[in-house]
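Engineer: sequence first, then the predicted structure:
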Amino acid sequence: MPISARQSRSAPDRLLSVLGAFDLEHPALCLTDISRRAGLSLSTAHRLVAALTEWGALERDDSGLYHVGLRLWELAALAPRGLALRQIALPYLEDLYEATHENVQLAVQDGPEVVYIEWLSGRSAVGVHIRVGARWPLHATGVGLALLAHSDADSQEAYCGGPLTSFTPYTVTDPARLRRMLADVRRTGVAVSSRQVTDDALSVAAPVRGPGGAVVAAVSVVVPQADAEVPVLVPAVRLAARAPAPAPRRPPGARSSSSAV
């Protein structure tokens, strides 16, 4: 990044860029790597890292590498769509797990992505590329389809008209087919995603509604595609989705999902 561009960035932007340097592939970084990934000079990175470490947002281990600190976890636990929703839904997720002994997931929508806020791993279940905090495009997962199908009509159309990333030969990347799938989700109340992320897994998902009826999350079970019995899984997933979720919190002016087509 040119020096002039670095200098023009605001202080909050530089601070956030340091935190943004960490991700799933880079959970531990040295100061030089933070500087490079954040696009900051070494001296600026050193100053910001020191401040974040003192506050508790970062932690430094004995080898000199930095990690995300517990102070950030404490703040994240306050998110209404995070820990609070997870605590309410967990008994229902555990019931779904006991009924299937397969991977059970709870997720919320964040823009064009689904974010997983809980995951119960099956004892001998199919492998999934999921962890708490993981993000995936909405169209490629069962929970994502359940959430997208109940977002407002403009958001659905914008998403269908955008690039649809493919992960396997079975990932739905045709906008017309995706629109038909979303219509089926609204009609049936469940979403079925088969081999879209890995070619051996199938997920059945259902929307979780808040007190006013708006969809605030989605729950799913992921099973081996070859052995999937969708009609058997649907009632169990629907029952788990009846968790009494808290009402969604939207910023002023945000549109309700009740206008979904």
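Structural biologist: That came in fine, so what should we check first? Numbers count the residues shown, from 1 in each chain.
Engineer: C-alpha from now on. contacts and neighbour counts both.
Structural biologist: OK.
Engineer: mind checking the SS state of L90?
Structural biologist: Put simply, L90 is helix when judged by DSSP: H, G, I helix; E, B strand; the rest coil.
Engineer: make that S166, sorry
Structural biologist: Going by three-state DSSP: S166 is coil.
Engineer: before we move on, what about G133?
Structural biologist: Classification of G133 using three-state DSSP returns coil.
Engineer: gap between it and I117?
Structural biologist: Distance of G133 to I117, given as C-alpha to C-alpha, to the nearest Å: 6 Å.
Engineer: have a look at the two and say which one is more surrounded.
Structural biologist: Taking other C-alpha atoms under 10 Å, G133 and I117 do not tie; I117 has more neighbours (20 against 14).
Engineer: checking the more buried one next. Helix, strand or coil?
Structural biologist: Taking three-state DSSP as the rule, one finds I117 in the strand state.
Engineer: go on, V104?
Structural biologist: strand.
Engineer: structure two is appended below for comparative analysis:
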Amino acid sequence: MSSDARQGIQSVEVAMEVLTALEEARRPVSLSTLAKLADLQPSKVHRYLVSLVRAGLAAQEKGSGLYTLGSAVRRLGIEALRRVDEASIASQHAVELRDRTQHTVSLSTWSDAGPTLIRWDYGAYPLPIAVRVGSVLPLADSSVGRVCLAHLPQAITMPVLKGQQRRGETRTYTDSELAELTDDVRRTGVSVTTGAIIPGLAVIASPVFGPGNGLALVLGMALPSRELTASLTRRLSDDIVKTSTIVTRDLGGQVRHQTAADPP
């Protein structure tokens, strides 16, 4: 291949800059506004828009004259979402997190029974627990469960929570205590529990959001509680939030929290 072929086609890259600016605008915009967002001259943006509109990748509203994404982009987006394998994408990053920290990592998703483990990758530290994929976790007592309580609608979580409480599978909190727990998860992006389910086990969990910005998965990290100092908690919390943020963006979701290191 020639050097030019390997370098790509510059005009296509510029067209993508225009489309990216249209996407980042989150609404129909004028030519001048789009040019500012793309950091390009308006005359240059207009030439690209003519071709993008012809291809259906952009559209111009008849009444206002504002530009927005076209129907072809919507079709591409729908097909891209159809092909997303959330667990597969997240698993790649989860294993990297395990290798980087040497601590056990997990992935969980919501099912009719509650938060359910779908992946468990052991780290270098022995844990006081034998885990089976498919296990359902207690909502109020587990880090994973608290993430679900914080980011899923109560209409979904409350019936499961009440059922677990009735069967003695999770403890009962007052409304104010539960609100404090979930508010903290939403603010920091993590839930940290020590010995809540199994004595000697500490777990840090963080949400992963998917298309439509709903909770898709929960990324967890388990380690012996004796290892979890205050400084290590901060470092691992920051690491797991950064990883869950990367996965969220890969899935097309939107991050809802600050990083763990950010001030409230």
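Structural biologist: Structure received. Quick caveat, the model's predicted, so the values are computed rather than measured.
Engineer: from memory S17 of structure 1 sits against A38, does it?
Structural biologist: Yes - with contact defined as C-alpha atoms under 8 Å, S17 of structure 1 counts as touching A38 (5.0 Å).
Engineer: looking at those two, which is more packed in?
Structural biologist: The residue with more neighbours, out of S17 of structure 1 and A38, is A38; 22 against 19, by other C-alpha under 10 Å.
Engineer: which position in structure 2 pairs with the more buried one?
Structural biologist: For A38 of structure 1, the aligned position in structure 2 is a gap, per TM-score structural alignment.
Engineer: what does R187 of structure 2 correspond to in structure 1?
Structural biologist: With TM-score structural alignment as the criterion, R187 of structure 2 pairs with R187.
Engineer: separation between that match and W136 of structure 1?
Structural biologist: 24 Å.
Engineer: give me the more crowded residue out of these two.
Structural biologist: W136 (18 against 11).
Engineer: let me know the secondary structure of the more buried one.
Structural biologist: strand.
Engineer: and it, what's its match in structure 2?
Structural biologist: Under TM-score structural alignment, W136 of structure 1 pairs with L137 in structure 2.
Engineer: next, the contact list for its match, please.
Structural biologist: Contact partners of L137 of structure 2, counting by C-alpha atoms under 8 Å, 6 or more residues apart in numbering, are G114, P115, T116, L117, V144, G145.
Engineer: residues near the fifth one, how many?
Structural biologist: As a burial measure, the neighbour count of V144 of structure 2 was computed by other C-alpha under 10 Å and equals 34.
Engineer: now it. Nearest residue, chain neighbours left out?
Structural biologist: Distances taken as C-alpha to C-alpha, 6 or more residues apart in numbering put A205 closest to V144 of structure 2, at 5.6 Å, once the chain neighbours are dropped.
Engineer: right, and the one you found touches L219 too?
Structural biologist: Yes - A205 of structure 2 is within contact range of L219, at 5.5 Å (criterion: C-alpha under 8 Å).
Engineer: what sits in contact with each of the two?
Structural biologist: V144, I240.
Engineer: in structure 2, which spans are strands?
Structural biologist: With DSSP state E, the ranges of strands along structure 2 come out as 58-60, 67-69, 104-111, 114-121, 191-194, 201-209, 215-224.
Engineer: helices or strands up against the last one?
Structural biologist: In other words, strand 215-224 of structure 2. helix 86-101, strand 104-111, helix 143-151, strand 201-209, helix 230-251 (3 or more C-alpha pairs under 8 Å, 6 or more residues apart in numbering; DSSP states H and E).
Engineer: mean per-residue distance, it to structure 1?
Structural biologist: Comparison of strand 215-224 of structure 2 with structure 1 after fitting gives an average deviation of 0.8 Å (mean C-alpha distance after the TM-score superposition for structure 1).
Engineer: contacts for that strand?
Structural biologist: 86-87, 94, 103-110, 125-128, 143-144, 147-148, 151-152, 200-210, 240, 244.
Engineer: drop anything exposed from those.
Structural biologist: Burial by neighbour count, judged by 16 or more other C-alpha atoms under 10 Å, picks out 86-87, 94, 103-110, 127, 143-144, 147-148, 151-152, 200-210, 240, 244 from the contacts of strand 215-224 of structure 2.
Engineer: return the residues in contact with the nearest residue to A125 of structure 1 once chain neighbours are set aside.
Structural biologist: Excluding the flanking residues, the one nearest A125 of structure 1 by C-alpha to C-alpha, 6+ apart is E102, at 5.2 Å. Listed by C-alpha under 8 Å, 6+ apart, the contact partners of E102 of structure 1 are S121, G122, R123, S124, A125, V126, V221, V222, V223.
Engineer: if anything else comes up later, I'll come back, but that's it for now.
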